[in-house]
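> Generate a structure from the sequence data that follows.
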Amino acid sequence: MARQQDRDSAQMRLTGLVIAVAMVLWLAVQWLGGHYGWAAKWAFLADLAAIGAFVWSLLVTWRIWRRRNDA
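Alright, predicted model coming up:
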């Protein structure tokens, strides 16, 4: 049981890190794109990458939550 909790804790730390990095990178790309006049396709690409990171984080969090409730 303790081993599972350690694994869940590590996955939650990774999930939090992914959320934070995705948000910072997304904000940076949005600012840089506006500042340097990049094409809108780069902003949409950054949006899709951020959405992908957030969906992945949501799925991992949901899986951990389900595993804890089943135990």
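
> from here on, contacts and neighbour counts on C-alpha atoms
Will do.

> Can you list the helices and strands that the lengthiest helix in the chain packs against?
Ranked by number of residues, the top helix in the chain under DSSP state H is helix 2-36. Contacts defined by 3 or more CA pairs under 8 Å, 6 or more residues apart in numbering; DSSP states H and E place helix 2-36 against helix 40-70.

> next up, for comparison:
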Amino acid sequence: MSSLRSAHINISESEIRRLRQQLEIEITWLQRQMEELGGAQSELDLSLQQTYKEMIYSRRALLGRMPR
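Next up, the predicted model:
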């Protein structure tokens, strides 16, 4: 199955490094945004905090599937 997936991906190592770095930057930014919300109490803030968590999770999952 993984050989099938890799057959569809033709990205250079430098491009992969750039994409990994971009994802790491985004994760850091999202974590800071969550920290600024702190002990959010309003419904909007709680919703935004959950959105940040989901965005961080999806970016980490993508990082985990990318070649190193």
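
> TM-score for these two?
Superposed pair, TM-score by TM-score structural alignment, normalised by the length of the second structure: 0.60. Supporting alignment: 56 aligned residues with a CA RMSD of 2.4 Å.

> about what we covered before: gap between the longest helix of the first structure and the chain center?
For helix 2-36 of the first structure, the gap between its own C-alpha mean and the chain's C-alpha mean amounts to 5 Å (CA atoms, centre = their mean, to the nearest Å).

> If we go by neighbour counts, what in that helix is buried?
Of all the residues in helix 2-36 of the first structure, those buried under the rule 16 or more other CA atoms under 10 Å are 8, 11, 12, 15, 18, 19, 22, 23, 26, 29, 30.

> List just the nearest of those residues to residue 59 of the first structure.
residue 15 (9.7 Å; CA to CA).

> Who are the contact partners of the closest one?
For residue 15 of the first structure, the contact set (CA atoms under 8 Å, 6 or more residues apart in numbering) comprises 57, 60, 61.
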